[in-house]
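Asker: Let's see this in three dimensions:
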Amino acid sequence: MSAIAGLLNEHEPVSIEAAGLMMKALEKYPAHHVRTWHDRHVFMGCHAQWFAPESAYDRQPCREEGQELVIAADAILDNREELFGRLQVERARRERMTDSDLILAAYRKWGEEAPGYLIGDFAFVLWDERRRRLFGARDLAGSRTLYYVHRPGRFAFCTVMNPLLALPGVGRELDESWLAEFLAIPIILDTIDVRSTVYRQIGQIPPAHAFTVEQGSLKVRRYGSLTADVPKLKLRSSGEYEEAFREVFREAVVSRLRTSRNVGASLSGGLDSGAVVSFAAAPLREQGKTLHTYSYVPRSDFADWTPRSMAADETPFIRDIVDHVGTLSHSYMDFAKHNSFEEIDDLLALMEAPYKFFENSYWFKGILAQASKQDVGVLLHGGNGNYSISWGPAMDYYALLLRRLRWVRLYRELSQYGKNVRVGRSRLLPYIGRLAFANPAPKPLAGIPMLIHPDLAARTGVFDRLKGHDVGLTDAWMNEFDARTYQFDNLSILNHQGTSSTKLSLRYAVRERDPTCDPRVVRFCLSVPVEQYVQGGMDRALVRRATAGYLPDSVRLNQRVRGVQGADWIHRVLPAWDEMSEELRRLCDDSRASGLLNVEQVRLSLAEMGNPPRPDRAFDRHARLLMQSLIVYRFLRQGA
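Answerer: The predicted model follows:
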């Protein structure tokens, strides 16, 4: 894992002073190795955090003797064995061959098509001296970030933005279009624009894209997709689908255990993280290692106000997983002295932009900090599992059966499903009927409190740009079949996830890795017939069946209770509510905010929430608007 940086000056010598400023800005991140390389027109730097077994042999960026290629890579590849075979790498070289060397070898064989052959989390840039070309790419899921500044004859790139802001002539002017999208989208998604950033002069390479800089021209193109050209899988029995799932998922998990340090995992009480942990524990045991697992739990004084179908405290399910899997070193972490309000300044410095995941911010950081203390190099999680391994929407499938008039199968499924969730068919059928024959055209949602100032919305045309995107401004117009493809083909969702993961992992020198978003897993799951996902009255049926023996039945067969995170954030900030309210009032009177934020709505939302607010309003749109306004206001005050 590395933070990479570089400069290209095509018509004059590269400024070593400017390059030094960039590398100086990276010093806030821990590093095992810092190295730079430059010639007359090109500078490249690597601020490396070692965790893979071969990391100690990595000396990037450097120019190999007899070669005309130099690379700076933030990369961990998961299909090394496949690449060794395709590239005919001698066995004697494989153990010490670094991922950056493999990327160079892939480029020598496949040229600019090389990223399409790579599976893993990566962002890399290489200098092809013979062609006088800078070439780079970002992985399919956008797991690592890559920012740039482009001017005529000059190009600078970096994993994070602050080093680019350190360059002479690069200012902190806001990109109002980016900010308008951030403010107008009421859900956790930042923006739909995956090429711009909060700063007008800094762009970013989108997920699944490659770029070239040649003769002063920057070209960016999409090289692949997680969802394109996936053939349908036809096996003979449900048992064969289960075994095929286990084989693909096991490969994805095991390939992410490659570290010379310890391995950790975030563990909730659900199927996704539980499956990751259960599939990781056995191979680690064979290596003589213990899997370190971490679970966020609410504070002991929190009264769970969520309905019986939800669990803000998943401790009973987590405990069952820990006991069933065994040989785990597990930590229950309540972060009793932390809350979302006190984290704002630190998160802004870390994210380099406004952010929306405030409900979980303190424990995202806290788990990574604890993992770092225990010398964990890789922290596994199952963040994308809902749309890959544990997908299986019963209601949408039953609506499909109804539309296709498959009465016998629908009757049997509803009978079994009703028994599993203890709901009668008479209550299920009206809802299924509405799903089956609903008007698919999205309708605007009324009554959404908007944080964006109307003038900013008008001059940026933001609501016109957001039309046709599922960003929380309309009713749920996608069925779960379309939503699944949308999840993995929508670059803005992938970019949002990769941005926070990259910046958090650099702070703590711990690599977050998600086997549920492995391209091999995603494509396999997309290839499986829907009947495998809803079967015998079970939603999410494939993973439930395939994890028999891996997970306790209390978790594996649980269809009645779903975990919910962040329900206690208002409870935690109550002691600081007066301080928050006073800052919100200052915001409303500050000209830095009043032209961008809808301060009248901020006042209305503050009055609506009351003083003190009820903890059970944690997911209220007014509560979210108030915290988001504070986050943006702090960012503006810090000099954006």
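Asker: For the rest of this, base every contact and every neighbour count on C-alpha atoms.
Answerer: Fine.
Asker: how near is Pro152 to Ser100?
Answerer: 29 Å (C-alpha to C-alpha, to the nearest Å).
Asker: typo on my end, Gly45
Answerer: The gap separating Gly45 from Ser100 is 13 Å, by C-alpha to C-alpha.
Asker: hey, what's in contact with both of those two?
Answerer: Contact with both Gly45 and Ser100 is made by residues 60, 72, according to C-alpha atoms under 8 Å, 6 or more residues apart in numbering.
Asker: re the thing from before, quick one, which of Pro152 and Ser100 is more surrounded?
Answerer: Ser100 (25 against 12; other C-alpha atoms under 10 Å).
Asker: right, and the more buried one touches Val70 too?
Answerer: No: using C-alpha atoms under 8 Å, Ser100 is not in contact with Val70; the gap is 9.8 Å.
Asker: Which strands or helices does the one helix or strand Val263 maps to pack on?
Answerer: Take DSSP states H and E as the rule and Val263 turns out to sit in strand 262-266. When contacts are defined as 3 or more C-alpha pairs under 8 Å, 6 or more residues apart in numbering; DSSP states H and E, strand 262-266 sits against helix 271-286, strand 291-296, strand 376-380.
Asker: re the thing from before, what touches both of Ser100 and Val70?
Answerer: In contact with both Ser100 and Val70: Gln60, using C-alpha under 8 Å, 6+ apart.
Asker: hang on, the earlier thing: strand 376-380 and the strand holding Val263, what's the angle between them?
Answerer: Relative orientation of strand 262-266 versus strand 376-380 (axes from the mean of the first three to the mean of the last three C-alpha atoms, to 10 degrees): 30 degrees.
Asker: and strand 262-266, how far from the chain's centre?
Answerer: Its chain's average C-alpha position is 17 Å from that of strand 262-266, according to C-alpha atoms, centre = their mean, to the nearest Å.
Asker: again with stretch 456-469
Answerer: 25 Å.
Asker: For that stretch, buried residues please.
Answerer: 456-457, 460, 462, 466 (16 or more other C-alpha atoms under 10 Å).
Asker: do stretch 386-403 as well
Answerer: Residues 386-402 are the ones in stretch 386-403 that count as buried (16+ other C-alpha under 10 Å).
Asker: Quick one: end-to-end distance for that stretch.
Answerer: Span of stretch 386-403 from end to end, C-alpha to C-alpha: 25 Å.
Asker: Also stretch 203-220?
Answerer: Stretch 203-220 has its terminal residues 11 Å apart, counting by C-alpha to C-alpha.
Asker: Second input sequence below; structure requested for side-by-side comparison:
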Amino acid sequence: MSGICGIIRFDGAPAERAELERMAARAAYRGPDGIHYHFDGPVGVACLALDATPDGTGECRPLVERDRRLTFAADARLDNRGECAAASHRAETDQATDAELMLGMLLHAGEDGPGRLLGDFAYALWDDPRRELRLARDTMGLRSLYYRVEPERVLFATEARQILAADGVPRRLNERAVAWHLSGMQIPPGCVFYDGIEEVRPGEEVTIVAGQAARARPFWRPDPERRLHYRDEREYADHLRELLTEAVCCRLRTRSPAGISLSGGVDSSVVASIAGWLHGREASVPAMRAYSWIFSEMPECDERDNIHRVADHFGIPVHAIPAEETYPLVDELANRPHEDDPFTSMFQPFMHRALSSAAKDGVAVMFYGFRGDVMCGGNVNDVPGMLKAGQWHRARDELGELSRVLSLSTAATLHRYLLQPILSDLLPSRARVTGRRVLQRRRRGAPHVVRAGPAARAGGHVRDDFLARAGLPSREPVREAADAWPRSAPRHRYIHIFSPLVMRGVMYAERVSAAHGIAIADPWSDRRIAEFILACPQYCVDTAVEVKRLARRAMDGIMPPSAIRAASKVSPEPLYLGALRGKAHVTVVDLMTNSRCADLGFIDEAVLRERFARFVRDEAPPFDLWPTLCLELWLRRYWP
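Answerer: I've put the predicted structure just below:
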């Protein structure tokens, strides 16, 4: 995607061009279509342009309203262009850029403006008469935005490392972010790896005025009380299909061809099928090209049969990428982390291979199905909802399948999936929170160290004294926010959709794609779909008997029936485990030897090495080693 950065000086001194140019240069790959600057005394703004649209409406340039003395910069893809044009009284909607329409809506709607913007965006709006800077980021976190407030100036940028390029910005490691990372990589939005740099949270607008503390306010949250009550499940499926079609269509405002990272699973197959179906109905819709993993040496991971059921049906050419050429940690360059944070996918080599091939094919936008799993899967079971709806036989079958799949006794299944959710729904949120706090106090009073809350996810090699020093809270912010939902199943769905791990993963993928000059699109990360799914009866969305039930039914008449039946979730984990034991074993051992993580007091190197050796000898099961490995890679490269 594009990028923005800027300097606003509160002391009236002019913004230094050389300084802003250094900030822009740190993310120059975001500006293949040029870097555009605007300077006006104490204000300096840069836009790094990557316009994937065929008509220039995605252009990223500084906008200046001289009459009102406003300066606006946005990295954006806007969905509701017509509504924004009407609000700003623009007749020539087709010629207006997304940024122009966004600014019009913000000026027209005031504080309600950010919440009325649909799409993926991050913006900065400087109001000179008010001496006020407003920064905001889209609700689903597809765009990033960081800032630093100093007594005499404020800096903002798409990437944290751009702010580090400014004069006098210290480079200090935030140990709390490290602790979150080592505790399951569930780093909450707003937590940055550099002390003194802040992150605008998704769905939040930050207002900064000279001499005052920055003020943040949410401009959108899903409504916990909203419920949909349709006559039958077919209506829910039709509604989801309508939303998915709109989400895919909005993101197909791009040059042809569009790319898609296509597996044989439900999430990406849904996106590819809708895009192929739309292209067949309207020639102006861009054609698709698929980039897919194939596993010859690990047939249990291979999904090419279902990939071709979808691709061949819609005439989508498939570029096959052999998994055996993309082992994690084998190619140093392919596994290099970004400077902003250590979050890296163990399957980054595949992403680089796919994006590199797509760039050569002229692809401007790569489609993914990132949030499909948390929107319509994720094992959110709602047996009480089935019973409340009078679906007794279905509830019986669901409990039986849960017992079979999880190898639980009948009593254990009833307790976990029926009694516990019912009791949780009956207790008010205040009582649930109080009960958890009592339990945590009892754990803290135990004679030996018992990790509670997020820290409990950290591996045994992570030092207890470090976790205590970092001071993680007793609960994740996303779980605190989920307490607003009155029923257990929607609470769990909310936690899935707004999972910090998923949020961080989407941001990470955007950076990797931008490095190849390609924008990303994830139709599943659409706020309208999130609102709908959260308002649905959860037993319609996903069940143990029929995984991703609603998404499959929404594809009737679009995706080939054989592909709907065969779509399944296949984990490529064997590739990662094979790398640890074989092709990357020497690299892994090196990363554990004279470890920077150990030098900084984060881990116990001896414990880690001993546990890894037992895993390699098949004397211990796999454990969550990846957070430590990618943190070590990051520290060695950026904190030598």
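Asker: Now compute the TM-score of the two chains, please.
Answerer: Remark: TM-score between the superposed chains equals 0.85 [TM-score structural alignment, normalised by the length of the first structure]; 601 aligned residues with a C-alpha RMSD of 3.4 Å.
Asker: which one of the helices and strands packed on strand 262-266 of the first structure lies closest to Leu146 of the first structure?
Answerer: Proximity to Leu146 of the first structure (C-alpha to C-alpha) singles out strand 376-380 among these, at 20.7 Å.
Asker: which helices and strands does whichever helix or strand comes after the closest one pack with?
Answerer: Sequence-wise, the next helix or strand downstream of strand 376-380 of the first structure (DSSP H and E) is helix 394-403. The contact analysis (3+ C-alpha pairs under 8 Å, 6+ apart) places helix 394-403 of the first structure against helix 407-421, helix 425-436.
Asker: Thr36 of the first structure is nearest to which of these?
Answerer: helix 425-436 (58.0 Å).
Asker: residues in the first structure aligned with the longest helix along the second structure?
Answerer: Secondary structure of the second structure read by DSSP state H shows that its longest helix is helix 233-251. Matched against the first structure by TM-score structural alignment, helix 233-251 of the second structure falls on residues 238-256.
Asker: ok, the closest residue to Asp127 of the second structure other than its chain neighbours - contacts?
Answerer: Excluding the flanking residues, the one nearest Asp127 of the second structure by C-alpha to C-alpha, 6 or more residues apart in numbering is Leu70, at 4.9 Å. Counting by C-alpha under 8 Å, 6+ apart, Leu70 of the second structure makes contact with 64, 125-128.
Asker: now, which of these sits nearest Pro572 of the second structure?
Answerer: Nearest to Pro572 of the second structure among these: Leu125, at 43.2 Å, using C-alpha to C-alpha.
Asker: So which residues make contact with the helix or strand where the closest one lies?
Answerer: Using DSSP H and E, Leu125 of the second structure maps to strand 119-127. For strand 119-127 of the second structure, contacts defined as C-alpha under 8 Å, 6+ apart pick out 68-80, 132-145, 526.
Asker: Return the members of those classed as buried.
Answerer: Buried subset of the contacts of strand 119-127 of the second structure (neighbour count, 16+ other C-alpha under 10 Å): 70-80, 132-145, 526.
Asker: In strands only, show me the residues you listed.
Answerer: Members of these lying in strands (criterion: DSSP state E): 70-78, 132-137.
Asker: Now do the strands in the stretch 501-640 of the first structure.
Answerer: Secondary structure of the stretch 501-640 of the first structure (DSSP state E, counting those that start in this stretch): strands located at 511-513, 562-563.
Asker: any chance of these in JSON lines, plus mean neighbour count?
Answerer: JSON lines is the format used below for the strands of the stretch 501-640 of the first structure (neighbours: other C-alpha atoms under 10 Å):
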{"stretch": "strand 511-513", "mean neighbour count": "25"}
{"stretch": "strand 562-563", "mean neighbour count": "14"}
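Asker: give the contact list for the closest residue to Arg132 of the first structure other than its chain neighbours.
Answerer: For Arg132 of the first structure, ignoring the flanking residues on the chain, the nearest one in space by C-alpha to C-alpha, 6+ apart is Glu214 at 6.7 Å. With contacts defined as C-alpha under 8 Å, 6+ apart, Glu214 of the first structure is in contact with 132-134.
Asker: Now distance to Arg585 of the first structure too, for these, in a markdown table please.
Answerer: Listed next are the contacts of Glu214 of the first structure as a markdown table, based on distance: C-alpha to C-alpha, whole Å:
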| residue | distance to Arg585 of the first structure |
| --- | --- |
| Arg132 | 55 |
| Arg133 | 53 |
| Leu134 | 49 |
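Asker: burial of the alignment partner in the second structure of Gly377 of the first structure, as a residue count?
Answerer: Correspondence of Gly377 of the first structure to the second structure, assessed by TM-score structural alignment: Ala364. Here the count is done by other C-alpha under 10 Å, and Ala364 of the second structure has 25 residues near it.
Asker: do you know how far Ala364 of the second structure is from Ser144 of the second structure?
Answerer: 19 Å.
Asker: still on that earlier bit, the residue nearest to Arg132 of the first structure matches what in the second structure?
Answerer: Matched by TM-score structural alignment, Glu214 of the first structure corresponds to Val209 in the second structure.
Asker: once aligned to the first structure, how far is the longest helix of the second structure on average?
Answerer: Taking mean C-alpha distance after the TM-score superposition for the first structure, the mean distance separating helix 233-251 of the second structure from the aligned residues in the first structure is 1.9 Å.
Asker: what's next to that helix, contact-wise?
Answerer: For helix 233-251 of the second structure, contacts defined as C-alpha under 8 Å, 6+ apart pick out 79, 230, 271, 274-275, 278, 521, 523-524, 526, 528-529, 532, 536, 540, 550-551, 553-555.
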